[in-house]
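In: This is a predicted model, with the sequence first.
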Amino acid sequence: MRTTCCSASWCSASAAALAAVTVLLWTTPVAVGRPLPPEKPPSYEADCGAFVDGSRAIAYCHNPYPVTDRVRLHVECERWWDVDADSAPVEIDPAGYARLTERCWKEVRAVWVSHQSLRGSAGADT
């Protein structure tokens, strides 16, 4: 006597489940070993705070990094006839401090500090 281990409805249900698992396995995204994009080097910019006091602009900068940072204070004046001002570049050595000032004849519209990192200067006198 021959015995069957499954009925027709059970076989069709297990076949459907097997097909669903196969589809899921084939459509599941797989992490491919792609190289990561190169990281940007750190900026090493001095920490600066700029303030306006009437017609004067003042920036205090501290460089906590191991490379020299060249900073400049830029001042945009409110009046069209008032000449905008840019300070001379100041090199702030590692662990150094600088105070930059500029002024307008009348009101100040905008103040910002620009940075230029001097990469090859860590531990070297310039």
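Out: Perfect, thanks for sending it.

In: For the rest of this, base every contact and every neighbour count on C-alpha atoms.
Out: OK.

In: mind listing what residue 99 touches?
Out: 58-61 (C-alpha atoms under 8 Å, 6 or more residues apart in numbering).

In: redo that, cut-off 7 Å
Out: Going by C-alpha atoms under 7 Å, 6 or more residues apart in numbering, residue 99 touches 59-61.

In: Please dump the residues you listed into CSV; it should also carry neighbour count and secondary structure for every row.
Out: Shown next, in CSV, are those (neighbours: other C-alpha atoms under 10 Å; DSSP: H, G, I helix; E, B strand; the rest coil):
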residue, neighbour count, secondary structure
59, 20, strand
60, 17, strand
61, 20, strand
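
In: With distance to residue 93 as extra columns, can I get those in CSV?
Out: As requested, the contacts of residue 99 are exported to CSV (distance: C-alpha to C-alpha, whole Å):
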residue, distance to residue 93
59, 16
60, 14
61, 11
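
In: quick one: which of those residues is nearest residue 43?
Out: Checking those against residue 43 by C-alpha to C-alpha gives residue 61 as the nearest, at 15.3 Å.

In: Do I have it right that the closest one meets residue 100?
Out: No - using C-alpha atoms under 7 Å, residue 61 makes no contact with residue 100, being 8.1 Å away.

In: Touching both of these two, which residues are there?
Out: Joint contacts of residue 61 and residue 100 (C-alpha under 7 Å, 6+ apart) do not exist.

In: In addition, the following structure is provided for comparison:
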Amino acid sequence: MRLHRSPAPVTLAVALVLSLPYDAMPYARVADGGPPAQPLFGAACRTSVNGSHVVAYCHNPYVDIDRVRLHIECVRWWDIDTDSAPADTGPDMTVRLAGRCWKEVGPVWISHQNEH
């Protein structure tokens, strides 16, 4: 069985696309003097919690120095939260940060500061 199809729907679709205003059609945009791209920055850090002890390793693959700090929130209200001393992570350098709580460890995070 052979179906006879009319070229009218295809012709109509092409005509509609060609009649759209230029701004409505998708096209690749080229940056024209916009703000400069930000340089890559920031050490990649991984943390591990073992009981009440926390260890973090931060590796900086970029040129700018990244000053990193380990922040630890303890679960118990009477347990003092701790922040490590800042450590400058130079280009292609890995630093180790450590801290602890007396009891259970809560949220742990690393802060970054650009020392440019």
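Out: Done, it's in. Just so it is clear, the model here is predicted, and its values are computed rather than measured.

In: circling back to that earlier point, which single one of the contacts of residue 99 of structure 1 is nearest to residue 80 of structure 1?
Out: residue 59 (23.4 Å).

In: where exactly do the strands run in structure 2?
Out: With DSSP state E as the criterion, structure 2 has strands at 44-50, 53-60, 66-74, 82-83, 87-89, 93-100, 105-114.

In: Okay, angle between the longest one and strand 53-60 too, please.
Out: So the one you mean is strand 105-114 of structure 2. Per axes from the mean of the first three to the mean of the last three C-alpha atoms, to 10 degrees, the angle that strand 105-114 of structure 2 makes with strand 53-60 is 20 degrees.

In: With structure 1 overlaid, how far apart is strand 105-114 of structure 2 on average?
Out: Taking mean C-alpha distance after the TM-score superposition for structure 1, the mean distance separating strand 105-114 of structure 2 from the aligned residues in structure 1 is 0.9 Å.

In: what does that strand correspond to over in structure 1?
Out: Matched against structure 1 by TM-score structural alignment, strand 105-114 of structure 2 falls on residues 108-117.

In: Now that stretch: buried residues?
Out: Of the residues in stretch 108-117 of structure 1, 108, 111-113, 115-117 count as buried by neighbour count, 16 or more other C-alpha atoms under 10 Å.

In: Go ahead and measure how far that stretch is from the middle of the chain.
Out: Using C-alpha atoms, centre = their mean, to the nearest Å, the mean C-alpha position of stretch 108-117 of structure 1 is found 18 Å from that of the whole chain.

In: Now do it: everything it contacts.
Out: 44-45, 50, 55, 57, 68-78.

In: quick one: which of those residues is nearest to residue 14 of structure 1?
Out: Residue 14 of structure 1 has its nearest neighbour among the contacts of stretch 108-117 of structure 1 in residue 44, at 62.5 Å by C-alpha to C-alpha.

In: Give the equivalent position in structure 2 for the closest one.
Out: Match for residue 44 of structure 1 (TM-score structural alignment): residue 41.

In: Its match against residue 60, yeah?
Out: No - Residue 41 of structure 2 lies out of contact with residue 60 (C-alpha under 7 Å); the separation is 8.2 Å.

In: And these two? Which one has more around it.
Out: Using other C-alpha atoms under 10 Å, the more surrounded residue of residue 41 of structure 2 and residue 60 is residue 60, with 22 against 16.

In: That one corresponds to which position in structure 1?
Out: The equivalent of residue 60 of structure 2 in structure 1 is residue 63 (alignment by TM-score structural alignment).

In: Give the closest residue to that match in space, chain neighbours not counted.
Out: Leaving aside its chain neighbours, residue 63 of structure 1 sits nearest to residue 46 (4.2 Å; criterion: C-alpha to C-alpha, 6 or more residues apart in numbering).
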